[in-house]
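K.L.:
Have a look at this prediction, sequence included:
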Amino acid sequence: MTAPENITIDPSLIDLYKDLHRNPELGFREVRTSSIVVDRLRSAGFDVLTEVGKTGVVGVLRNGDGPIVASRADMDALPVREDTGLDYASTATATDEDGKTVPVAHACGHDLHTTCLLGAAAMLADEASTWSGTLVVVFQPAEELGAGAQAMVDDGLWDRVPVPEVVIGQHVSPLPAGKIAGHAGASYAASDSLRIRLVGRGAHGSMPEASVDPIVLAASTVLRLQTVISREIPSTATAVLTVGSIHAGDAANVIPGEAELQLNIRSYDETVRRRILDSVERIVRGEAAASGAPGEPTITEIERFPVVTNDSTALSTTLGAFAEWLGPDNILDPGAGAGSEDVGVLATSCGAPLSYWLLGGADPALFTTGDMTDPALLKVPSNHSPHYAPVIDPTLSIGVRAQVVAARTWLGRAA
């Protein structure tokens, strides 16, 4: 259906957004955020399920016969120290798994996602006389851990609420506010993060012959890992392998007993992904054996995200509605992105097509062409940066509108 031309949003949503931004919570700890979501959904007339997948919240609004549409927003923040200078910037901290105090910030924009979906849910509830069907709003925990969507599914999400015919959602991005982007097919990469522990034999720095130096072992392992993409993966495939952390030892004259690497793999094809993982294991164990390591290395999965695949028909339908509303020049195709998401788990677990798009959130004045070739895209702060903060106006109003337009596109017309 044609998108509504004028949609006003509740001014209190700005205060809500600033409050969520000022009070971020890490994955599976979104207790305060969930409580706010529950109160707002109940006030809007939704049936509400709480503690789905630990801290997830689901609202269901049944409005007669018609399609069932699920819309998802994630709620968690990141262990990042915010450096935006905003008067509503986060100064929050939390204790991590190792007992260390870490800063916490909404450096990825999930506070905006939550606010937008709450605003859209209230608006659709107010306008229930104009549509028919069932709206399911999913407020997901722990997206940054790659575990929240699966936790909700494992907790019986689709056994407890109506199974949707389509799953929709959005993610704010460094595109200029007013632009929306979506890519059909494999849209966001699979991501595998691994922790590798290399076992050596410690000794005094003056007696290297008594040691098996894990730092040298780590160095040779890192160098060999760099050949996986360049020499073992077809040139037509797209994949990235990054060693993002290496740690060993605490003193200049002591050869330590072990070293730790953390690495991340991005891929779009399961065969390529499996080959990379097998190569990593072969190289790690081979380098350890070549060094005469006294113990086997261990490889532990930290987190895993599957490939996000947009259904071409579903995405085309949603973007078509956006084009009617915003104009076709404001709808972009960003191509496949190397970022990762777990929203696809919600769709594949119930067999529904996915329609997932990027919402522009950067100041339009910073851009010249405003498309995917604009050099400003490499200069404006991006998600996960300590400087990242979407501009509230017009990002928030467009984000609310986008959720409403998309939902109404899939829901039925009122009799």
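P.N.:
Perfect, thanks for sending it. Everything numeric here is computed off the predicted structure, so don't read it as measured data. Numbers count the residues shown, from 1 in each chain.
K.L.:
rest of the way, CA atoms for contacts and neighbours
P.N.:
Fine.
K.L.:
OK, contacts around His204?
P.N.:
253-255 (C-alpha atoms under 8 Å, 6 or more residues apart in numbering).
K.L.:
redo that, cut-off 6 Å
P.N.:
Residues near His204 by C-alpha atoms under 6 Å, 6 or more residues apart in numbering: 254-255.
K.L.:
Correct me if wrong, but Ala151 is in a strand.
P.N.:
No - Ala151: not assigned to a strand; according to DSSP: H, G, I helix; E, B strand; the rest coil it is helix.
K.L.:
who's in contact with it?
P.N.:
Gly53.
K.L.:
Can you pull out the residues in contact with the helix or strand hosting Thr271?
P.N.:
Assigned by DSSP states H and E, Thr271 belongs to helix 270-290. For helix 270-290, the surrounding residues in contact (C-alpha under 6 Å, 6+ apart) are Ser267.
K.L.:
List the buried residues for it?
P.N.:
272-273, 276, 279-280, 283-285, 287-288 (16 or more other C-alpha atoms under 10 Å).
K.L.:
repeat for stretch 205-215
P.N.:
Buried residues in stretch 205-215, defined by neighbour count with 16+ other C-alpha under 10 Å: 211-215.
K.L.:
Could you single out the nearest of these to Arg81?
P.N.:
Nearest to Arg81, judged by C-alpha to C-alpha, of the buried residues of stretch 205-215 is Ile215 at 30.1 Å.
K.L.:
ok, so what distance separates that closest one from Val254?
P.N.:
11 Å (C-alpha to C-alpha, to the nearest Å).
K.L.:
What of Leu223?
P.N.:
23 Å.
K.L.:
okay, those two: which has more neighbours?
P.N.:
Val254 (15 against 11; other C-alpha atoms under 10 Å).
K.L.:
Please name the residues that touch the more buried one.
P.N.:
By C-alpha under 6 Å, 6+ apart, Val254 lies in contact with 204-205.
K.L.:
Please apply the same query to Glu82.
P.N.:
105, 386.
K.L.:
Below is structure B, check it against A:
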Amino acid sequence: MAEQQHAGISKLIAQYLPDLRPYQDLYRTLHANPELSLQEEKTAEVVAAHLGKLDGFDVRTHIGGHGVVGILENGPGKTVLLRAELDALPVLERTGLEFASSKTVLDRSDNVVKPVMHACGHDLHMAALLAASEFLHQSRHAWGGTVIALFQPNEERGAGAQAMVDDGLFDVNRHHIPIPHVALGGHVMPMRTGMIKTRSGVMGSAADSFLVTLYGRGGHGSRPHHAVDPVVLASSTVMKLQTIVSRETDPRETVVVTVGSLHAGSAANIISDEAELQINIRTFSSQTRHKVIEAVRRIVDAECRAFGSPKPPRIEHIGSFPLLYNDEAATDIVSEAMKNHFRGEFGTDATISTGSEDFANLTSPLSIPSVFWNYGGVDAQQWDDAVQNGKLEDIPGTSLSSPDTEQ
């Protein structure tokens, strides 16, 4: 019976899969016109307009900011939520693509002008979910239930999913969106095009970010003995933080501590008054998370005391992502369907990722089962060559990232 159902799905896809060329064009348009987190106005308008053209989709906008939801009710059956993201990153694009982003915008969160790029694949996610929405609309005579196509803002900063929930996403008196039986999501990754991977249980790490201000005593470069140099203090702190992973955590556990930003001073001959670090932590258990955060605080405090800082450091928790966890029963069902359709290109042996997602914030308040998977976006020949030459690290990422949409 199950095999017949899965075969039926493949037949439906063959029969009703929409022409994907308009969605490739849409992907290019979205890629060329990225918007930062919390500023996704035009992107949300494009998504809402497309959903509005599909007869039967009830479209809701401005949920938790610029969030968009399209609801397709199609008789009795389960309710399934499908999720994509709207926002882009403050990255200068270097792909050289004909449709590359050349955008620079004022980031309203800090009033700094920044380049913007869809360096994380959200443009592809949106185009894919809109194409899936058209497919489900075209094939609606063959299935029953309700589909929720959700386009989430502000994923990159880890707050968009929670903002939608806080805005009453599943409050029947607020937006009248049904509570899903299951939520599904996916992410394009630096893997071979066509590959799809998932797993039961933990799929991705939790993450925490901190802004740390270290205080020194400014002075002139010719008289360093009259100052407390925050640059030297910051440099020492960065090096000491690396011992958390190598000397304070179980080597059988995966932990990442990264100092992604260090800013201090404005002239070569002036010792500044302070330095700022931005620190990111990745963990896979609440116990380890607590231990690592406390270690960061302890080391920062101790270094400041050792250098004679005039006042204690300021340590601000500026963002977090929850652990990404796949429900076992739901993952088994989704995996069986994917295995029968995609055959050898699908696997349940996904590597647990140190990347982080706020997808779980959509589902955890109501304990909604969820399944998340990764799919490849690297040109097949490029991937195969990299594997053969042992050079997977040369696969482009971030500012050079360009998913293969032709295959």
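P.N.:
Sure, I can see it. Note that the coordinates shown come from a computational prediction; the quantities given were computed from them, not determined experimentally.
K.L.:
Can you give me the TM-score here?
P.N.:
Once superposed, the chains reach a TM-score of 0.92 (TM-score structural alignment, normalised by the length of structure 2), with 391 aligned residues with a C-alpha RMSD of 1.8 Å.
K.L.:
related to what we said a few turns ago, and of the buried residues of helix 270-290 of structure 1, the nearest to Asp111 of structure 1?
P.N.:
After measuring the buried residues of helix 270-290 of structure 1 against Asp111 of structure 1 - C-alpha to C-alpha - the closest member comes out as Arg273, at 31.6 Å.
K.L.:
what lines up against that closest one once you look at structure 2?
P.N.:
Using TM-score structural alignment, the equivalent of Arg273 of structure 1 in structure 2 is Arg289.
K.L.:
if I look at that match, how far off is Gly204 of structure 2?
P.N.:
For Arg289 of structure 2 relative to Gly204 of structure 2 (C-alpha to C-alpha), the value is 14 Å.
K.L.:
for Glu73 of structure 2, same thing?
P.N.:
Glu73 of structure 2 is 32 Å from Gly204 of structure 2, where distance means C-alpha to C-alpha.
K.L.:
for Arg21 of structure 2, same thing?
P.N.:
Note on Arg21 of structure 2: its distance to Gly204 of structure 2, by C-alpha to C-alpha, is 32 Å.
K.L.:
now Trp373 of structure 2
P.N.:
On the measure of C-alpha to C-alpha, Trp373 of structure 2 and Gly204 of structure 2 end up 10 Å apart.
K.L.:
I'd like to know how many residues surround Thr50 of structure 1.
P.N.:
16.
K.L.:
doesn't Asp358 of structure 2 fall inside a helix?
P.N.:
No - Asp358 of structure 2 is assigned coil when assessed by three-state DSSP, not a helix.
K.L.:
Which residue in structure 1 aligns with it?
P.N.:
Match for Asp358 of structure 2 (TM-score structural alignment): Asp342.
K.L.:
how many other residues sit next to its match?
P.N.:
Asp342 of structure 1 is flanked by 26 other residues according to other C-alpha under 10 Å.
K.L.:
Against Ser35 of structure 1, how distant is it?
P.N.:
Using C-alpha to C-alpha, Asp342 of structure 1 is found at 23 Å from Ser35 of structure 1.
K.L.:
ok, Thr146 of structure 2 touching Ile71?
P.N.:
No - if you go by C-alpha atoms under 6 Å, Thr146 of structure 2 and Ile71 don't touch, sitting 7.1 Å apart.
K.L.:
more crowded one of those two?
P.N.:
The neighbour comparison of Thr146 of structure 2 against Ile71 (other C-alpha under 10 Å) goes to Ile71, with 23 against 20.
K.L.:
and Val199 of structure 1, what is it in contact with?
P.N.:
By C-alpha under 6 Å, 6+ apart, the contact set of Val199 of structure 1 is 258, 295, 297.
K.L.:
again, 7 Å this time
P.N.:
214, 257-259, 293-297 (C-alpha atoms under 7 Å, 6 or more residues apart in numbering).
K.L.:
and if you look at Gln162 of structure 2?
P.N.:
So Gln162 of structure 2 contacts 361-362 (C-alpha under 7 Å, 6+ apart).
K.L.:
residue in structure 1 matching it?
P.N.:
So, by TM-score structural alignment, Gln162 of structure 2 is matched to Gln150.
K.L.:
Next one: its match from Trp357 of structure 1, what distance?
P.N.:
From Gln150 of structure 1 to Trp357 of structure 1 the distance is 20 Å (C-alpha to C-alpha).
K.L.:
The equivalent of Leu17 of structure 2 over in structure 1: what's its closest spatial neighbour, skipping adjacent residues?
P.N.:
Taking TM-score structural alignment, the alignment pairs Leu17 of structure 2 with Thr8 from structure 1. Take Thr8 of structure 1 and drop its neighbours on the chain: the residue closest to it by C-alpha to C-alpha, 6 or more residues apart in numbering is Ser397, 7.8 Å away.
K.L.:
pretty sure that neighbour contacts Ile7?
P.N.:
No - counting by C-alpha atoms under 7 Å, Ser397 of structure 1 stays clear of Ile7, with 8.4 Å between them.
K.L.:
If you count surrounding residues, which of these two has more?
P.N.:
Comparing Ser397 of structure 1 with Ile7 by other C-alpha under 10 Å, the one with more neighbours is Ser397, at 21 against 14.
K.L.:
Quick one: map that one onto structure 2.
P.N.:
The criterion is TM-score structural alignment: under it, Ser397 of structure 1 has no aligned partner in structure 2.
K.L.:
On the three-state scheme, Ser397 of structure 1 is what?
P.N.:
Quick answer, by three-state DSSP: Ser397 of structure 1 is helix.
K.L.:
Report the separation between it and Cys116 of structure 1.
P.N.:
Distance, Ser397 of structure 1 to Cys116 of structure 1, using C-alpha to C-alpha: 8 Å.
K.L.:
who's in contact with the residue positioned nearest the centre of structure 2?
P.N.:
Structure 2 has Glu357 as the residue nearest its centroid, 4.7 Å off, counting by C-alpha atoms, centre = their mean. By C-alpha under 7 Å, 6+ apart, Glu357 of structure 2 lies in contact with 321-322, 324.
K.L.:
Tabulate the residues you listed (JSON lines), appending distance to Gly158 of structure 2 and neighbour count.
P.N.:
Listed next are the contacts of Glu357 of structure 2 as JSON lines, based on distance: C-alpha to C-alpha, whole Å; neighbours: other C-alpha atoms under 10 Å:
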{"residue": "Phe321", "distance to Gly158 of structure 2": "6", "neighbour count": "24"}
{"residue": "Pro322", "distance to Gly158 of structure 2": "9", "neighbour count": "20"}
{"residue": "Leu324", "distance to Gly158 of structure 2": "12", "neighbour count": "24"}
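K.L.:
what's the closest of those to Glu156 of structure 2?
P.N.:
Of the contacts of Glu357 of structure 2, the one sitting nearest to Glu156 of structure 2 (C-alpha to C-alpha) turns out to be Phe321, at 9.7 Å.
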